[in-house]
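1. next one to model:
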Amino acid sequence: MKNIFFTLFFFIFITAFSQQEDAWLFFKDKPNAATFMANPTSMLSQRAIDRRNNLLISVDEKDVPINENYISTIKNSSGITVLGKSKWLNAIHVKGEINVINTLLSSYNFIDHIEFANKFLNPNGKSKRKKVVSNHQNKWNKTSTDFNYGSANNQIKMLKGDYLHQQGLTGGNQIIAVIDGGFPNVNTLAAFQRIRDHNQILGGYNFADRNSNFYTRDGHGTQVLSTIAGYIENEFVGTAPDAKFYLFITEIVESETVLEETLWVEAAEKADSLGVNVINTSLGYTTYDNENHSHSYEDMDGKTTFISRGAEIAASRGMLLVNAVGNSGNDSWKYMGAPADAPSVIAVGAVNSIGNIASFSSYGPTFDGRIKPEILAQGANAVIINHVSGAISSSNGTSFSSPIMAGLIACLNQNSAFLLKSYPTKKTNTIQNFNYYLKKSVFESADRYSNPTVQHGYGIPNFEVALNNYTASLEDNILTNMKISPNPVKSSFNIQNLENSSGTYSLQIFNILGKKVFEKQTVSSENIDIATFKKGIYFLKIFNDASSRTIKILKE
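-> Now for the predicted structure:
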């Protein structure tokens, strides 16, 4: 009996360690980093560099490609297949037998550590994990399409997106990357004729098949794109009809594997290198065909999954990331998927045409207690373009609330370009925080901002309010950076950092008793003479209709 037990145990042990597994190999360094960083155009397009410069984001080692010798060495290792890579995480995605993958760590000193998709195989893996509910699906089974003859008015006006368009903010000068499952017929359907005629499709890539044919695979991406870019005169308009687009396929719809997380990160890296401003992702990951690779709710903390780690780096490069929160609200698994859990990602839930929450819209919060979704848009009976017939149709899913929102985020971000032109020499934290203020303004404009819920988040935003608050908050921050020099003052002082502000400002000075002792209607950075003032404390106020700042002055 002992021999039978031992034989059975040995067979199970050998079987377990001879099966094929997915893993990420993380490398220790990038030996050629200095060479690449001295020549940024070898890594990034000029447009990407310009975006970084505008936002005061430096090129760093994360931008440097993975050392090709490392990749070649692993590719040439017997029993190992390289499936993908990420320069941001300095890692490659491999497949092979468990024991063969583990041997690599001791064989090559340039490997820092290995992470298996099956967390139980990792040294610090979770020994006990809440079981992922097996009936949860990441595909678009909650998406049902039927024909109608409606228009996109409601889903745009619900968010006051029409106000942005009236201000000339229609997505011009913005590049949006749509990362999805396929874009068949975008090159032929009449609804995309306008963006084709205006050369608004800049390119794309099919990461799923490793080729340049992105007008293929699942039609979900075509329908997603239509809510941003579609146009049928007098019948249908997307939320950012004048934006430009890159179309990336990373979803392999016929299966659900952890490789898709790696492909998404590759696409985000490509988007960054091309100078993309906004990424829309109507995808989310929790459950895989291999149950051991599936994520638990504990993993929804914005820093555990490979894709969410990549998303955070994408945001740090200056891109705005918008992601569907998921369609699991009615399931036993009701939470968001990755990368919607990432802190810097704008996760979007779904409402119906009158603003009531869609029951299928996934819940938050993240495992570490953050609000998700942050905001909502129409996703129940959202108006789309059918990917086969080109007819105006309706469909359900946060897959559509996300791109509806992403288009308006791009329109609002277009205003950032206008503001940059208003003070092009401005080099302060204000510029670096453009994306922070943009998101903050959108969230604070939402109807439940003061009372968020686990399914509504902050609610439905109002982009008219968001635009006005965004501009004002940036201007207020500019005044925060304003200072006078010297202070204490003997006879005169200069106002610094005001010359780069937009608008006209007035100046008043008050004594310690609150009496106005000096006034100038139009002021910039000129010298202000207060030689005749008595010694003591004074208060200088700079203001216009939108904002103001008061600074204490000591007159010597």
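2. drop to CA atoms for contacts and neighbour counts, all remaining ones
-> Fine.
3. count of neighbours near the residue nearest to residue 359 when sequence neighbours are not counted?
-> Closest residue to residue 359 apart from its sequence neighbours, by C-alpha to C-alpha, 6 or more residues apart in numbering: residue 329 at 5.8 Å. Other residues lying near residue 329 total 19 when counted by other C-alpha atoms under 10 Å.
4. quick one: secondary structure of the residue positioned nearest the centre of the chain?
-> With distances taken as C-alpha atoms, centre = their mean, the residue of the chain nearest its centroid is residue 321 (1.3 Å). Secondary structure, DSSP: H, G, I helix; E, B strand; the rest coil: residue 321 is strand.
5. run this one through as well so I can compare:
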Amino acid sequence: MRKMFIFAMVFGVIAGISAAAKAQSAERISPRLQDALASKAAGETVAAWVFFTDKGPQAAALLSEAEARLTPKALQRRLRNRGAGNLVDRHDLPVNAQYVQEVASRAARIRHKSRWLNAVSAEIEKSEIAKLAQLPFVKKIDLVRSARRPMPEVHPLSPSLHKGGDPGIHSLNYGPSLAQNQQINVVALHDLGYNGSGVMVAMLDAGFNNLQHEALANLNILHTWDFVNGDSNVEDEPGQMGSGNHGTLTFSALAGFKEGELIGPAYGADFILAKTENTDYERHIEEDHWVAGAEWADSLGADIISSSLGYRDFDPGEFSYTWQDMNGDIAISTIGADIAASRGILVVNSAGNEWEPIPPVQNTLIAPCDGDSVMAVGAVTESGNRASFSSMGPSADGRIKPDVMARGVSTACASPYSPTGYSTANGTSLSCPLAAGAAALVLQVNPSASNMQILQALRNTANNAGAPNNQYGWGIINAYNAAFAVTGMAGGEISLPDRIELFPAYPNPFNPSTTIRYRVPQNGTATLTAFNLLGQQVATLAEGPRAAGEHQVVWNAQGLPSGVYYLVLSAARQRQVQKVVLLK
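-> Take a look at the predicted model:
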């Protein structure tokens, strides 16, 4: 009898422990994944995230190895944004290989490993989910969220739009793309010689067809990778579903270059192209590809991510995000975007094309634009009005979104179908790359600026900065003003160079006035004069004592004939010369 009692007691304890373990493992399976599993038949797979508790016992020792693996470009970006003593952290450590192997032995396929999220995404049979949840190193298992969206309408470029501008007025002939560049004051920076050179931009999109297009063929594409199919070809391939035309539109809006037809803001930048969507627009797009693409961009040293993608589904019954989830902390892509920003990357994302919210819905944002470190870009028309489809905030936690605006209606871009054709398209998919390209120019002008300084400069110099709201954000960006506002935002003492500096005049060519900025390294006498081609002095623009720092003068050449003139700055026993053109 005593033995039976002891056996019953031991059995009860074991049963209790087993029940507690099962309850604990059930808590590790998210409610949305549980809902998704309920609709799956036995033997069916589900795409799920498996999050781990830690990165293994040797994690601390691996930090120095992570720092040593930084590419020169990534190191440069992190030094600029994080400082020498804080280059890497736990997000840079690899996922523990033993944990991954355990999951792989129970999964149909590992899709991606994420060092940022300390997780893997995998295709897992329904019956294996509960078993995985019982593993001691598994923290949580969640659904890989998805969304559905249509391909933007693409229209052939109307002949009436081929009005461009007089190539004698600006340094480049923009053709039909002039208005979208002028609206965000990019042309002014192009006239000064800025084109994004030295800046690396990562494009995360749904494939990039027609890279042989005349406006794309000469761009500096450093790397490509298809995160959906696992190869380096980001164009359509036989046997793959859908079409990779969306990336052609966005890439060309940001960087296309063909004078008289299309010029993007950052045509001189370096590019890496990531295909992060299944390009069949009738199927769901899944955000684990986006996170994988962002981590890849970080490892290669990207300065800016331009992402015209988003994750949210408005169809009833879909296991995706709701407006309440747009709080900057829930969506996986948003968490990934904020981690990217913490690595020093400026993440620029479309706000979405989901129109105005209808109560009780309070926003129509798409992840990851809800991130607090993400620059969400809405769309305006040529006249500067908000496009009716452009998504609106606030974020679910009350922050103003979108951040800024750019042209997203009838935006000129390269045709995905012809090597010499051009199109127009609508959507925040097009306003996003315009803003990202403008950000690349601001970084080129200010190569020591942090990503957050650039974001703040673009906000603070936009045309609605005095009264930002959830329809228009801080307003239409002004790339030129932002570029020269960054220095004043740096805080503390501004270090002065030990040489004089004569900045490019703007506008140039000009009629009849142009603004000239110059800097002197120390208190003393400075002289700024203008000469014609014959060497005759025609104007004294500044003369006398000047304090160390930056100064500005406006030259009105109303009484002078058209032609080439030379500006000469003399100070601190130094001399600089600059050419300007008066064009009446």
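6. what lines up with the residue nearest to residue 359 of the first structure in the second structure?
-> Using TM-score structural alignment, the equivalent of residue 329 of the first structure in the second structure is residue 355.
7. follow-up on the earlier one: got the contact list for the residue nearest to residue 359 of the first structure?
-> 335, 359, 360, 361, 362, 363 (C-alpha atoms under 8 Å, 6 or more residues apart in numbering).
8. one more pass at 6 Å, please.
-> 359, 360, 361, 362 (C-alpha atoms under 6 Å, 6 or more residues apart in numbering).
9. what's the burial count for residue 7 of the second structure?
-> 12.
10. is it fair to say it lies in a helix?
-> Yes. Checked against three-state DSSP, residue 7 of the second structure lies within a helix.
11. residues making contact with whichever helix in the first structure runs longest?
-> Secondary structure assigned by DSSP state H gives helix 398-422 as the longest helix of the first structure. For helix 398-422 of the first structure, contacts defined as C-alpha under 6 Å, 6+ apart pick out 169-171, 224, 227-228, 239-240, 282, 322-324, 326, 348-350, 377-379, 502.
12. buried residues of it, list them for me.
-> 398-416, 419-420 (16 or more other C-alpha atoms under 10 Å).
13. returning to what we had before: how close does the match of residue 329 of the first structure sit to residue 361 of the second structure?
-> For residue 355 of the second structure, the distance to residue 361 of the second structure (C-alpha to C-alpha, to the nearest Å) stands at 12 Å.
14. buried sites along the helix or strand hosting residue 154 of the first structure?
-> Taking DSSP states H and E as the definition, residue 154 of the first structure sits inside helix 153-157. By neighbour count on 16+ other C-alpha under 10 Å, the buried set for helix 153-157 of the first structure is 153, 154, 155, 156.
15. got those residues as TSV, with distance to residue 193 of the first structure columns?
-> Output for the buried residues of helix 153-157 of the first structure, formatted as TSV (distance: C-alpha to C-alpha, whole Å):
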residue	distance to residue 193 of the first structure
153	20
154	23
155	22
156	21
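16. which one of those residues is nearest to residue 97 of the first structure?
-> Nearest to residue 97 of the first structure among the buried residues of helix 153-157 of the first structure, counting by C-alpha to C-alpha, is residue 155 at 49.6 Å.
17. quick one, what contacts the aligned residue in the second structure for that closest one?
-> Correspondence of residue 155 of the first structure to the second structure, assessed by TM-score structural alignment: residue 180. Neighbour list for residue 180 of the second structure: residue 407 [criterion: C-alpha under 6 Å, 6+ apart].
18. for residue 422 of the second structure, see how far away residue 180 of the second structure is.
-> On the measure of C-alpha to C-alpha, residue 180 of the second structure and residue 422 of the second structure end up 15 Å apart.
19. report how many residues lie close to the equivalent of residue 210 of the first structure over in the second structure.
-> Residue 210 of the first structure maps onto residue 230 in the second structure, with residues paired by TM-score structural alignment. With neighbours defined by other C-alpha under 10 Å, the count for residue 230 of the second structure comes to 11.
20. so how far is residue 41 of the second structure from residue 230 of the second structure?
-> From residue 230 of the second structure to residue 41 of the second structure the distance is 28 Å (C-alpha to C-alpha).
21. equivalent analysis for residue 402 of the second structure, please.
-> 41 Å.
22. quick one: the strands in the stretch 301-450 of the first structure?
-> For the stretch 301-450 of the first structure, the strands defined by DSSP state E, counting those that start in this stretch occupy 320-324, 346-351, 375-378, 382-385, 392-395.
23. what is the first one packed up against?
-> Meaning strand 320-324 of the first structure. With contacts taken as 3 or more C-alpha pairs under 6 Å, 6 or more residues apart in numbering; DSSP states H and E, strand 320-324 of the first structure sits against strand 278-281, strand 346-351, helix 398-422.
24. what angle sits between it and helix 398-422?
-> With axes from the mean of the first three to the mean of the last three C-alpha atoms, to 10 degrees defining the directions, strand 320-324 of the first structure sits at 170 degrees from helix 398-422.
25. and strand 320-324 of the first structure, how far out from the chain middle?
-> 4 Å (C-alpha atoms, centre = their mean, to the nearest Å).
26. next, the mean deviation of that strand compared to the second structure.
-> For strand 320-324 of the first structure, the mean distance to aligned residues of the second structure following superposition is 0.6 Å (mean C-alpha distance after the TM-score superposition for the first structure).
27. repeat that for the fourth one.
-> Once fitted to the second structure, strand 382-385 of the first structure is off its aligned match by 0.6 Å on average (mean C-alpha distance after the TM-score superposition for the first structure).
28. quick one: residue 366 of the first structure from residue 334 of the first structure, how far?
-> Taking C-alpha to C-alpha, one finds residue 366 of the first structure at 12 Å from residue 334 of the first structure.
29. and the two? Which one has more around it.
-> residue 366 (24 against 20).
30. how much space is there between that one and residue 375 of the first structure?
-> Distance from residue 366 of the first structure to residue 375 of the first structure, by C-alpha to C-alpha: 14 Å.
31. again with residue 365 of the first structure
-> On the measure of C-alpha to C-alpha, residue 365 of the first structure and residue 375 of the first structure end up 13 Å apart.
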